[in-house]
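A.B. asks: Following is a predicted model, sequence given first.
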Amino acid sequence: MTSVPPDTLIVSSRLVLAPARRADYDDWAKLRAHSRSYIEPWEPLWPRDALSRRDWNRRLKAWSAAWKVRTAFVFFIRRQSDNALIGGLSFTQVRPWPADSASLGYWQGADFQGQGYMREAVGAACHWAFTDLGLWRIEAGIVPENARSRRVLEGTGFAEEGLAAAYLEIAGARRDHVLFGLVRPRPDR
């Protein structure tokens, strides 16, 4: 894997993906609070102090530390036209050679659903992960009833690979997940 500067930007036709910064707190807290009922069913339980400055500082510290040791890369997704924060995307569990792989996760605010933003962000981020980060494989998992997330993954070239029983804790319960994978395009195929 190649070196990744902390000021990395991923730019697509309508979006900019940038690492989370201290100054993002107000936008992040407002968007997540406004979209809580939309986001919460698809995520692990939120901590008691979710959306507090303390919660934010914990997250930012963990994200920055992981970025430095190249085990995770967390991005915020903003719309170019007005700089609105629309969601977030992360590559976690980044594994070096011989795996050269990572897990993909993402979330978006309720008001931005159905506009193709997440598909655009995932496509641009995966291209970056293959070309700039040097990954060969990206994995993602969704709970079976998350049809919107399935469309994002299938629309960006991910292939369904199977079902993992009790894969992750989501909304307070161990949940099965449908697993997807995306492999870097190879010129020999």
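C.D. replies: Yes, it's here. Residues are numbered from 1 along each chain as shown.
A.B. asks: Going by C-alpha atoms from here, please, whenever you check contacts or count neighbours.
C.D. replies: OK.
A.B. asks: In the one helix or strand residue 30 maps to, which residues are buried?
C.D. replies: Assigned by DSSP states H and E, residue 30 belongs to helix 25-34. Applying a neighbour-count criterion of 16 or more other CA atoms under 10 Å, one finds 25, 28-29, 31-32 buried in helix 25-34.
A.B. asks: Any chance of TSV for the residues you listed, columns distance to residue 55?
C.D. replies: Putting these into TSV (distance: CA to CA, whole Å) gives the following:
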residue	distance to residue 55
25	10
28	11
29	10
31	15
32	13
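A.B. asks: residues near the nearest residue to residue 44 once chain neighbours are set aside, how many?
C.D. replies: With sequence-adjacent residues excluded and distances taken as CA to CA, 6 or more residues apart in numbering, residue 44 is closest to residue 170, at 4.3 Å. Look at residue 170: counted by other CA atoms under 10 Å, it has 18 neighbours.
A.B. asks: before we move on, the earlier item: what residues does the helix holding residue 30 touch?
C.D. replies: Helix 25-34 is contacted from outside by 39, 51-53, 56, 85-86, 109-110, using CA atoms under 8 Å, 6 or more residues apart in numbering.
A.B. asks: A further structure is provided below for comparison with the first:
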Amino acid sequence: MAFLRSIRPDEDFETVQGSTLTLRQPVAADYSEWAELRAASRAHLTPWEPTWAQDDLSRTMFRRRLRAYAKDVHNDVSYPYFIFENATGALIGGITLSNVRRGSAQTASLGYWMGAKYAGRGHMRAAVGMILPMAFNALRLHRIEAAIMLSNFASMRVLEFTGFQREGLANSYLKINGRWEDHLLYARLADGPAPGGSERGR
């Protein structure tokens, strides 16, 4: 049946442009700025992420990431973006649609991170608001899911501001910073309420 077929987008959407932010798929030239931002933000990020590998910030590991990203985009599995501030051109974080499931699901998972010095300024709300129209319109997804640790109140506010609805609790859902953590599950549907205050991607 037609609705069970995989839906491949017509293009790979390397850039999503907004008035204050730009989302762009990572390239090799981003390495130095990415590594510097991640290193400076380590204490801010590690409580919310899987344990970093010893060589996590190395150029070799970054190149491996880029190869994996390219393969995933080509296979319509994942769409990773770095977030850039238009006013300064600075790399400030990242946002990814991953685990894309086609067929009867048409679903993806949302993940993101923000550099420590850029947190709390509303940038992630804007970035999530930009990626949603691309996900629902260009990629033709029906549902975007996100999982948030119970103590991550800032991320809960981001999701709720952008129209996500809390659906339940998943016990020991992900191993974060070396520990299995419970997570709250959120989702937003293509025909759900419009996000509040989001940017429209172009």
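C.D. replies: Sure, I can see it. None of these values were measured; they are calculated from a predicted model.
A.B. asks: Drop the TM-score for these two in here.
C.D. replies: Superposed pair, TM-score by TM-score structural alignment, normalised by the length of structure 1: 0.95. Supporting alignment: 187 aligned residues with a CA RMSD of 1.3 Å.
A.B. asks: if we can go back for a sec, compared with structure 2, how much does the helix holding residue 30 of structure 1 deviate?
C.D. replies: Taking mean CA distance after the TM-score superposition for structure 1, the mean distance separating helix 25-34 of structure 1 from the aligned residues in structure 2 is 0.5 Å.
A.B. asks: Read off where that helix ends up in structure 2.
C.D. replies: The alignment of helix 25-34 of structure 1 onto structure 2 (TM-score structural alignment) covers residues 31-40.
A.B. asks: Return the distance of stretch 34-41 of structure 1 from the chain's centre.
C.D. replies: How far stretch 34-41 of structure 1 lies from its chain's middle: 16 Å, per CA atoms, centre = their mean, to the nearest Å.
A.B. asks: Report the contact partners of the residue nearest to residue 44 of structure 1.
C.D. replies: Counted by CA under 8 Å, 6+ apart, residue 170 of structure 1 has contacts 41-45.
A.B. asks: Who wins on neighbours among those?
C.D. replies: residue 42 (17 neighbours).
A.B. asks: Which of the three states applies to the corresponding residue of structure 2 for residue 145 of structure 1?
C.D. replies: Under the alignment (TM-score structural alignment), residue 145 of structure 1 pairs with residue 151 of structure 2. The three-state label given to residue 151 of structure 2 by DSSP: H, G, I helix; E, B strand; the rest coil is coil.
A.B. asks: Residue 151 of structure 2 and residue 181 of structure 2: what is the separation?
C.D. replies: Applying CA to CA, to the nearest Å, the value for residue 151 of structure 2 to residue 181 of structure 2 is 10 Å.
A.B. asks: Residue 38 of structure 2 now?
C.D. replies: To residue 181 of structure 2, residue 38 of structure 2 is 22 Å away according to CA to CA.
A.B. asks: For stretch 82-91 of structure 2, list every residue counted as buried.
C.D. replies: Along stretch 82-91 of structure 2, these residues count as buried under the neighbour rule (16+ other CA under 10 Å): 82-85, 91.
A.B. asks: Next, the angle helix 31-40 makes with the top helix by length along structure 2.
C.D. replies: If you go by DSSP state H, structure 2 has its longest helix at helix 59-74. Here helix 59-74 of structure 2 points in a direction 110 degrees away from that of helix 31-40 (axes from the mean of the first three to the mean of the last three CA atoms, to 10 degrees).
A.B. asks: other SSEs contacting the next helix-or-strand element following helix 59-74 of structure 2?
C.D. replies: Going down the chain from helix 59-74 of structure 2, the next helix or strand is strand 79-85, by DSSP H and E. Other elements packing on strand 79-85 of structure 2 under the criterion 3 or more CA pairs under 8 Å, 6 or more residues apart in numbering; DSSP states H and E are strand 21-24, helix 59-74, strand 91-101.
A.B. asks: Which among the ones you listed is found nearest to residue 11 of structure 2?
C.D. replies: Smallest distance to residue 11 of structure 2 across these (CA to CA): 9.7 Å, for helix 59-74.
A.B. asks: What number of residues are in the vicinity of the aligned residue in structure 2 for residue 5 of structure 1?
C.D. replies: With TM-score structural alignment as the criterion, the equivalent of residue 5 of structure 1 in structure 2 is residue 11. By other CA under 10 Å, the residues close to residue 11 of structure 2 number 10.
A.B. asks: What's the separation between the residue positioned nearest the centre of structure 1 and residue 108 of structure 1?
C.D. replies: Centroid check for structure 1 by CA atoms, centre = their mean gives residue 89 as the closest residue, at 2.4 Å. Taken as CA to CA, the spacing of residue 89 of structure 1 relative to residue 108 of structure 1 amounts to 9 Å.
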